[in-house]
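1. Got a predicted model here, sequence first, then my questions.
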Amino acid sequence: MIPVLIDCDTGIDDALALMYLAALHHEGEVELVGATTTAGNVDVQQTAVNTRWVLDKCGLGNVP
């Protein structure tokens, strides 16, 4: 399994990428080991909140 650490500034495009990675993770194609966030269209605090929300909704609440 390929370990993946994603660095994102979660808006709509990165939210879709996280959902795709979540599907691959659930299928055993990759192991999503973590997500880091950076500022993009919004500040880093909001991107962190967005990223956590997407991961939780995708059943990956244990991914840091």
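-> Good, I have the coordinates. These figures come from a predicted structure and were not determined experimentally. Residues are numbered from 1 along each chain as shown.

2. Please count neighbours and contacts with C-alpha atoms only from this point.
-> Will do.

3. so where do the helices sit in the protein?
-> 12-27, 44-57 (DSSP state H).

4. okay, now residue 30: neighbour count?
-> 16 (other CA atoms under 10 Å).

5. Test my guess that it contacts residue 20.
-> No. Using CA atoms under 8 Å, residue 30 is not in contact with residue 20, being 10.7 Å away.

6. follow-up on the earlier one: so which of the helices of the chain is the most surrounded?
-> helix 44-57 (a mean of 17; mean count of other CA atoms under 10 Å).

7. what packs against that one?
-> Helix 44-57 sits against helix 12-27, strand 30-37, with contacts defined as 3 or more CA pairs under 8 Å, 6 or more residues apart in numbering; DSSP states H and E.

8. here comes the other one, which I'd like you to weigh against the first:
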Amino acid sequence: MSHSDELLGTVLGIAIVFLVVAVILVGLFYRPKAHKKTRSRSGFTHGIDDTLIDGDGSSGD
């Protein structure tokens, strides 16, 4: 093997080791951002049925 082949192998080996270590560190320390909790259905509709709307069937007619 020539000197350039050895150098290329060394660089590739270091790059692979670096990549593996980076993936491990990201896996250990990365926590996905908590998405804002979407409103629950009950919270979203709270107050909507408090008003009488003509023709909605709740008037008792």
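-> Looks like it arrived, so ask away. Note that this is a predicted model, so its numbers are computed, not measured.

9. where does the TM-score land?
-> Once superposed, chain against chain, the TM-score is 0.29 (TM-score structural alignment, normalised by the length of the second structure); 20 aligned residues with a CA RMSD of 2.0 Å.

10. Mind putting the helices and strands packed on helix 44-57 of the first structure into a markdown table with distance to residue 56 of the first structure?
-> Listed next are these as a markdown table, based on distance: least, CA to CA, whole Å:
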| stretch | distance to residue 56 of the first structure |
| --- | --- |
| helix 12-27 | 10 |
| strand 30-37 | 12 |
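
11. before we move on, which element is residue 20 of the second structure in?
-> helix 3-29 (DSSP states H and E).

12. Quick check: what element follows that helix along the chain?
-> Following helix 3-29 of the second structure in sequence, per DSSP H and E, is helix 41-45.

13. buried sites along that following helix?
-> Along helix 41-45 of the second structure, not one residue counts as buried under the neighbour rule (16 or more other CA atoms under 10 Å).

14. just checking, what packs against it?
-> Helices and strands touching helix 41-45 of the second structure, as assessed by 3+ CA pairs under 8 Å, 6+ apart, are absent.

15. Can you give the contact residues for that helix?
-> Applying CA atoms under 8 Å, 6 or more residues apart in numbering, helix 41-45 of the second structure has no contact partners.

16. again with stretch 7-14 of the second structure
-> Against stretch 7-14 of the second structure from outside (CA under 8 Å, 6+ apart): no residues.

17. can you do 10 Å?
-> 3, 4, 5, 6, 15, 16, 17, 18, 19, 20 (CA atoms under 10 Å, 6 or more residues apart in numbering).

18. With distance to residue 27 of the second structure added, can I get these in TSV?
-> Converted to TSV, those look like this (distance: CA to CA, whole Å):
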residue	distance to residue 27 of the second structure
3	36
4	34
5	33
6	32
15	18
16	17
17	15
18	14
19	12
20	11
